[in-house]
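A.B. asks: Task: produce atomic coordinates for the following.
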Amino acid sequence: MYNVEVKIEKPVQSLSGYIRELRKVDEKLGSKTDAGVRLSPRVINIEEGYNTRFEGYDSPEEYFAVPMHRAYLEKLKAAYRGDANTTMPPPIQIEIIDSVAYNRDGASRLFAIKELFNEGFEVKQIEVSEVTFVDQVSRNFFLLRAQDGNKFSYLAIGAALNRAYNAGWSHKQLAEERGITVNSVNNFIDAYRLPSQIKRWIAHKTISPTLALELVRKRGIQPTIKAIEEAIPRRLAELKKEEDALRVKEEGKQLKAEAKNNPEDVAKNEAGDAENQLDIPDAGDDNNAPVTLDGGKSEDATERAMLRPSDLKPKSLPKKLAETFHNSLLDLVSLDDEERFWRDEANNTVTVTLAADEFQKLQAMRHASIQFDNANIERLGGSIIDVSKLEDISEHTPESEIDGVNVTPVGSADASSEVAESSAA
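C.D. replies: The predicted model follows:
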């Protein structure tokens, strides 16, 4: 057992009183000198639910399994072991309530010390300092300001703000306290209130909190979950292709560099025997990847969400295409010439005489729109069904099944809206 249960008979509410009474129980558990107060980490308690850092994860262990967080933790462990070229972390801040020491800043440091204990290395005492609060809200704001060396996540901030809101603070008051906009406060709290499955994706950088909120507000909870679940394998397949292409490119560069530095190999390569002479890297090797503390990929990649907005919602018309449409429509001067119109009020139709080039422009715009919408549908995992084949499908498919399928005919003007509905279904 890591924590030591300490029974202090006299109730105390300050660090000075706590260290005095603690030493009466066991002098090894704490000390006080001119340099400061030191406590055994075993007597410092982590109040359940206080630290919002692990929001979105099932446990602190899962949080510290993330490469970036693990690298930070290993750095702390090295410092507490006294490894070369390390600096001792700052004092852990604690609050004394009814003769119990509670951690208020330093959750990662305490977790690092606990891991060392489990590995057979015991940190006997650590430097601590005291903090006091007037209420729970002030504790929350202190938590956000402390941040324990690791930047708080979007969800962690949202959890703390939500506590303050539940304690009676308005969104405006929270915005003023944090120096952010009211809209930002809304977003932080709304993100914290998302279902655990979506929060888990946010925590693991599968999707950004802003994109998740946008989808939920437009489509609802369940359609958003379904859309994300469908987008993940598509995006992973894309990333695998990009990774393979990059590896092939790097292998080619390496081969050229080695051949350039070895004239003999150049000659043998020309003879078709270079493969036996050059050291071709294995497909699984990634010697050109940036070296990081955790031995994995660059931390830049871990800061970005895997899913992009374009993976979950239709793209807007590119600026160049929109400008082309705009200019083409301006050129259709025939549409302003009443002499070219013939109206049939009875049949509610209008016949327009167009020049051949004007007609071709209209056709070109329509075809470009169809191609753009179809590309959106395919990119989002939908399928394009030729309208000419719909009759054959209905002959062999029960009507109830057809109702459950999103059928988008080629050339449908509503293709983009239909794909959004398909993802939201």
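A.B. asks: When you work out contacts or count neighbours from here on, use the C-alpha atoms and nothing else.
C.D. replies: OK.
A.B. asks: What is the neighbour count of Glu421?
C.D. replies: Using other CA atoms under 10 Å, Glu421 is surrounded by 14 other residues.
A.B. asks: let me redo that: Pro67
C.D. replies: By other CA under 10 Å, the residues close to Pro67 number 18.
A.B. asks: same question, Arg20
C.D. replies: So Arg20, with other CA under 10 Å, has 15 neighbours.
A.B. asks: go on, Ile92?
C.D. replies: Around Ile92 there are 22 residues (other CA under 10 Å).
A.B. asks: The one 4 residues further on now?
C.D. replies: For Ile96, the number of neighbouring residues by other CA under 10 Å comes to 20.
A.B. asks: just Gln360 next, same as before
C.D. replies: Neighbour count for Gln360, taken as other CA under 10 Å: 12.
A.B. asks: what does Thr349 give?
C.D. replies: 10.
A.B. asks: what sits against it?
C.D. replies: Taking CA atoms under 8 Å, 6 or more residues apart in numbering as the criterion, Thr349 is in contact with Arg343.
A.B. asks: What distance do you get for it to Gln254?
C.D. replies: 67 Å (CA to CA, to the nearest Å).
A.B. asks: What's the first helix or strand after the longest helix belonging to the chain?
C.D. replies: Determined from DSSP state H, the single longest helix within the chain is helix 221-260. Moving toward the C-terminus from helix 221-260, the next helix or strand (DSSP states H and E) is helix 263-270.
A.B. asks: buried set for the helix or strand just after that following helix?
C.D. replies: Downstream of helix 263-270, the first helix or strand assigned by DSSP H and E is helix 274-277. Using 16 or more other CA atoms under 10 Å as the test for burial, helix 274-277 gives Ala274.
A.B. asks: Could you list every helix and strand in contact with helix 274-277?
C.D. replies: Packing partners of helix 274-277 (3 or more CA pairs under 8 Å, 6 or more residues apart in numbering; DSSP states H and E): helix 263-270.
A.B. asks: got the contact list for the helix it packs on?
C.D. replies: Around helix 263-270, the neighbours that count as contacts under CA under 8 Å, 6+ apart are 259-260, 274-275, 277-278.
A.B. asks: Buried residues of that helix, list them for me.
C.D. replies: Quick answer for helix 263-270 (16+ other CA under 10 Å): 265-266, 268-269.
A.B. asks: mind listing the helices for the stretch 101-250 of the chain?
C.D. replies: For the stretch 101-250 of the chain, helices defined by DSSP state H, counting those that start in this stretch occupy the ranges 107-118, 136-146, 154-166, 171-178, 182-192, 196-203, 209-219, 221-260.
A.B. asks: what's around Glu303, how many residues?
C.D. replies: By other CA under 10 Å, neighbour count at Glu303 equals 12.
A.B. asks: Any idea how far apart the tips of stretch 172-189 sit?
C.D. replies: From its first residue to its last, stretch 172-189 covers 13 Å (CA to CA).
A.B. asks: I have a second one here; can you model it like the first so I can compare?
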Amino acid sequence: MHRIARTTMPLLLLGLVAGACSPAGATPADDGDGKATLTFLTFETPNLDAKYWDAAIARAEKKVPGVRIKKLVAPSADRTGYAKQLLGSGQFPDVMIAVSPSGFAESGQLAPFTDAELTSFTFPHSNPIGGKIYQLPYNTQPTPLIYYRKSIFRTAGIDAPPKTYRELLEDSATLKKAGVDPFVVGGGGKDSFAASYLWTALVGTDVYRKRPDWLAQRRAGKVKFTDPLFKNATGKFVGLVDKGYVDSSGLSRDYAATEKAFLAGKGAMYPMGGWFATAADQSPVKDDIGVFPFPTEDGSTVLPSYTGGGMSVSAKSAHVDLAKKFALAFNEDRRNLDAVVKSDGAIIAEKGYTPPQGMGPVYRATAEVYDSAVAADGVVNAFLVETGDDAMLPGTVDQSYAFAQDIIAGRKNADQVTRALDEAWAKADTE
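C.D. replies: Here you go, the predicted structure:
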């Protein structure tokens, strides 16, 4: 992920600086029509492009009379980092989507949603911060699943996807022997997050499965990254790289190039979030793509997932109530929900919602894996994706992406990475 320049000031200090500047939220209407202008920070991807956002904003605007939306687009996938920059310059947006509330909420920059405002959501209390909800929990994203090319497996003599970690290693060795890269990974340029997904999977299967509140315990100082449980999971990630199952040249690929490489058959397996299903279903090889959860030692189902991703509202907005109404209108609009399902493979976490008809085979398979994990009580948090009281400390997620790149490039082993992560955590904990 291309990281924008970072300020070195702690977030709380940024809030104080921002308070001394004119707010960047709602401003008086400039057309004399009585409408309040709200700034809305969003992002654009190949799946969720400008056309999608413009149409979705227009639909929500119609449901909230008196509102005009000014769209702000983050210059990279790091919209949380960009939101910090906007806060520091006194331009914090009125509403924002898929921005981690951690840090912002604690420093009083976000307005909490009430229980009455959350009644339509399946998991209304997902990712609380101090017991309050600052981001609408509208969307569940399994992160990651393992997508695979059925034809490549068959050609290598693999009849079915692995169910245990031992089978995964055996299949990876078979693929490597056949001259195929087992895992297609990315992480280059602006998209460093993609380098971390095998790590996320292993922390889910080996750490969070045993201790679901592990990261909350880390925040409480009861565990460390250098403890055997976490270090062993990290060691498995290192082991996959050392065995040659992860192509380090993938670090030069950004998100789009990595997706293209997998669809072109440059490797057998692709660790990626459920949103990939949409791109897969739009490809000519959609019927050749299967999906499975990252295997556990004993074959049980564990699936890291995140529920949230919705709108947050600035507590300093000149029109907090209107901003909340817009946020809810945006995240509850059926056409907006259908559009994000079709565009980004979302699994909507709102009561009574059903996906639109005609979803493709990869999306349906993705949803089936998620439903099976729910039925097996195997859904756990997704390491590096969490927000709320058990999230990583501000700044440490970006550092973790860099550590994942170091592992794939062979620059660091499990001891070095976990020590460095503990050091980064200690520094962040004092800021």
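A.B. asks: Superposed, what's their TM-score?
C.D. replies: The TM-score (TM-score structural alignment, normalised by the length of structure 1) is 0.23; 163 aligned residues with a CA RMSD of 7.1 Å.
A.B. asks: if we can go back for a sec, in the longest helix of structure 1, what counts as buried?
C.D. replies: 221, 223-225, 227-228, 230-232, 235, 247, 250-251, 254-255, 259.
A.B. asks: Return the closest of the residues you listed with respect to Asn374 of structure 1.
C.D. replies: The closest of the buried residues of helix 221-260 of structure 1 to Asn374 of structure 1 turns out to be Ala231 (CA to CA; 17.0 Å).
A.B. asks: Phe326 of structure 2 touches Ala60, doesn't it?
C.D. replies: Yes. Proximity of Phe326 of structure 2 to Ala60 meets the contact threshold set by CA atoms under 8 Å, at 6.3 Å.
A.B. asks: So for the two, which sits in the more crowded spot?
C.D. replies: Neighbour totals were compared for Phe326 of structure 2 and Ala60, and Phe326 leads with 27 against 23 (other CA under 10 Å).
A.B. asks: list the buried ones in whatever helix or strand the more buried one lives in?
C.D. replies: For Phe326 of structure 2, the host element (DSSP H and E) is helix 320-332. For helix 320-332 of structure 2, the buried set under the neighbour-count rule, 16+ other CA under 10 Å, comprises 320, 322-332.
A.B. asks: Which strands and helices lie in contact with it?
C.D. replies: Against helix 320-332 of structure 2 (3+ CA pairs under 8 Å, 6+ apart) you get helix 50-63, strand 311-313.
A.B. asks: which residue packs closest to Ala160 of structure 1, ignoring adjacent ones?
C.D. replies: Nearest residue to Ala160 of structure 1, sequence neighbours excluded (CA to CA, 6 or more residues apart in numbering): Asn140, at 5.7 Å.
A.B. asks: neighbours around that neighbour, how many?
C.D. replies: Close neighbours of Asn140 of structure 1, defined as other CA under 10 Å, add up to 23.
A.B. asks: doesn't Ala164 make contact with it?
C.D. replies: Yes. Using CA under 8 Å, Asn140 of structure 1 is in contact with Ala164, at 7.3 Å.
A.B. asks: Pull up the overlap in contacts between these two.
C.D. replies: Counting by CA under 8 Å, 6+ apart, Asn140 of structure 1 and Ala164 have no shared contacts at all.
A.B. asks: ok, back up a step: hey, what's the angle from the helix holding Phe326 of structure 2 to helix 50-63? Just curious.
C.D. replies: 120 degrees (axes from the mean of the first three to the mean of the last three CA atoms, to 10 degrees).
A.B. asks: What is the next helix or strand after helix 320-332 of structure 2 packed up against?
C.D. replies: Moving toward the C-terminus from helix 320-332 of structure 2, the next helix or strand (DSSP H and E) is helix 334-344. For helix 334-344 of structure 2, the packing partners by 3+ CA pairs under 8 Å, 6+ apart come out as helix 50-63, helix 276-281, strand 347-348.
A.B. asks: how about 7 Å then?
C.D. replies: Judged by 3 or more CA pairs under 7 Å, 6 or more residues apart in numbering; DSSP states H and E, the packing partners of helix 334-344 of structure 2 are helix 276-281.
A.B. asks: Name the residues that touch the very next helix or strand once past the helix it packs on?
C.D. replies: For helix 276-281 of structure 2, the following helix or strand on the C-terminal side (DSSP H and E) is strand 289-292. Strand 289-292 of structure 2 is contacted by residues 145-150, 362, 365-366, 369 when judged by CA atoms under 7 Å, 6 or more residues apart in numbering.
A.B. asks: quick one: whichever helix or strand comes after strand 289-292 of structure 2 to helix 320-332, angle?
C.D. replies: For strand 289-292 of structure 2, the following helix or strand on the C-terminal side (DSSP H and E) is strand 303-309. Computed with the same axes, to 10 degrees, the direction of strand 303-309 of structure 2 lies at 140 degrees from that of helix 320-332.
A.B. asks: buried sites along strand 303-309 of structure 2?
C.D. replies: Quick answer for strand 303-309 of structure 2 (16+ other CA under 10 Å): 303-309.
A.B. asks: Near Glu61 of structure 2, how many other residues are there?
C.D. replies: 19.
A.B. asks: In contact with the closest residue in space to it that isn't next to it in sequence, which residues are there?
C.D. replies: Of all residues not flanking Glu61 of structure 2 in the chain, Val67 sits nearest, at 6.3 Å (CA to CA, 6+ apart). Val67 of structure 2 makes contact with 35-38, 61, according to CA under 7 Å, 6+ apart.
A.B. asks: cool, and Asp373 of structure 1?
C.D. replies: Taking CA under 7 Å, 6+ apart, one finds 415-416 in contact with Asp373 of structure 1.
A.B. asks: Helix or strand: which one has it?
C.D. replies: If you go by DSSP H and E, Asp373 of structure 1 is part of helix 356-379.
A.B. asks: tell me the angle of that helix relative to helix 221-260?
C.D. replies: Helix 356-379 of structure 1 and helix 221-260 are oriented at 90 degrees to each other (the same axes, to 10 degrees).
A.B. asks: quick one: buried residues of helix 356-379 of structure 1?
C.D. replies: For helix 356-379 of structure 1, a neighbour-count test (16+ other CA under 10 Å) marks 358, 361, 369-370, 372-377, 379 as buried.
A.B. asks: To which secondary structure element is Ser31 of structure 1 assigned?
C.D. replies: Going by DSSP H and E, Ser31 of structure 1 is part of strand 30-33.
A.B. asks: what comes up buried for that strand?
C.D. replies: Applying 16+ other CA under 10 Å to strand 30-33 of structure 1 flags 30-31 as buried.
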